[in-house]
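S.K.: Give me a 3D structure for the following:
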Amino acid sequence: MAEVVNLRTARKQKARAAREAQAEQNRTLFGRTKAEKQQSRAETELAARRLESHKRED
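M.R.: Modelled structure (predicted):
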């Protein structure tokens, strides 16, 4: 037979897992030094400039 599951507990576990996933994402986004943020921003801008320079003009 199937195991009996307490729905309230399952819902709380699901919410806890979602909060933990969001916290992990926030740690990667906001837990960086100023130099790391500037480096990431510079890389993104460089990629955007390269893409823009390779576009054709019609």
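S.K.: only C-alpha atoms for contact and neighbour calcs from this point on.
M.R.: Fine.
S.K.: Nearest to the middle of the chain, which residue? Look it up for me.
M.R.: By CA atoms, centre = their mean, the chain has its centre lying nearest to Gln25, at 4.5 Å.
S.K.: What strand or helix carries that residue?
M.R.: helix 7-30 (DSSP states H and E).
S.K.: Around Gln22, count how many other residues there are.
M.R.: Neighbour count for Gln22, taken as other CA atoms under 10 Å: 11.
S.K.: What separation do you get for it and Phe30?
M.R.: As judged by CA to CA, to the nearest Å, Gln22 and Phe30 stand 12 Å apart.
S.K.: Second input sequence below; structure requested for side-by-side comparison:
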Amino acid sequence: MESRPVNLRLARKAKARAAARAEANANAAAHGRTKGERAANAAKAARFEARLDGHRVETRLKDDRE
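M.R.: Here you go, the predicted structure:
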């Protein structure tokens, strides 16, 4: 039976990519936000921005008295 040579550099990089992907998935599960949470935060920010813009006081410059 003949074995094929293995490129150790490629094997090492593939192993590192798999480990990084596993760590990223674990971090996302532990610290990530769901789609609903992101949507709720976006809606809250939009409401805050609209309220802030609604309370804006517009001042007129001296040249705009017309």
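S.K.: tell me the contacts of the residue nearest to the centre of the first structure?
M.R.: Listed by CA atoms under 8 Å, 6 or more residues apart in numbering, Gln25 of the first structure has no contact partners.
S.K.: starting at the chain centroid, how far to the helix holding Gln25 of the first structure?
M.R.: Relative to its chain's centre, helix 7-30 of the first structure lies at 13 Å (CA atoms, centre = their mean, to the nearest Å).
S.K.: Mean distance of that helix to its aligned residues in the second structure, please.
M.R.: Aligned to the second structure and superposed, helix 7-30 of the first structure gives a mean residue distance of 0.4 Å (mean CA distance after the TM-score superposition for the first structure).
S.K.: Would you mind identifying the next helix or strand past that helix?
M.R.: helix 34-53.
S.K.: Now tell me what touches that next one from outside.
M.R.: With CA under 8 Å, 6+ apart as the test, helix 34-53 of the first structure has no contacts from any other residue.
S.K.: so that helix versus helix 7-30, what angle?
M.R.: Put simply, helix 34-53 of the first structure runs at 80 degrees to helix 7-30, going by axes from the mean of the first three to the mean of the last three CA atoms, to 10 degrees.
S.K.: Buried residues of helix 34-53 of the first structure, list them for me.
M.R.: Residues of helix 34-53 of the first structure classed as buried: none (neighbour count, 16 or more other CA atoms under 10 Å).
S.K.: Figure out how far it is from the centre of its chain.
M.R.: Mean-position distance between helix 34-53 of the first structure and its chain equals 18 Å (CA atoms, centre = their mean).
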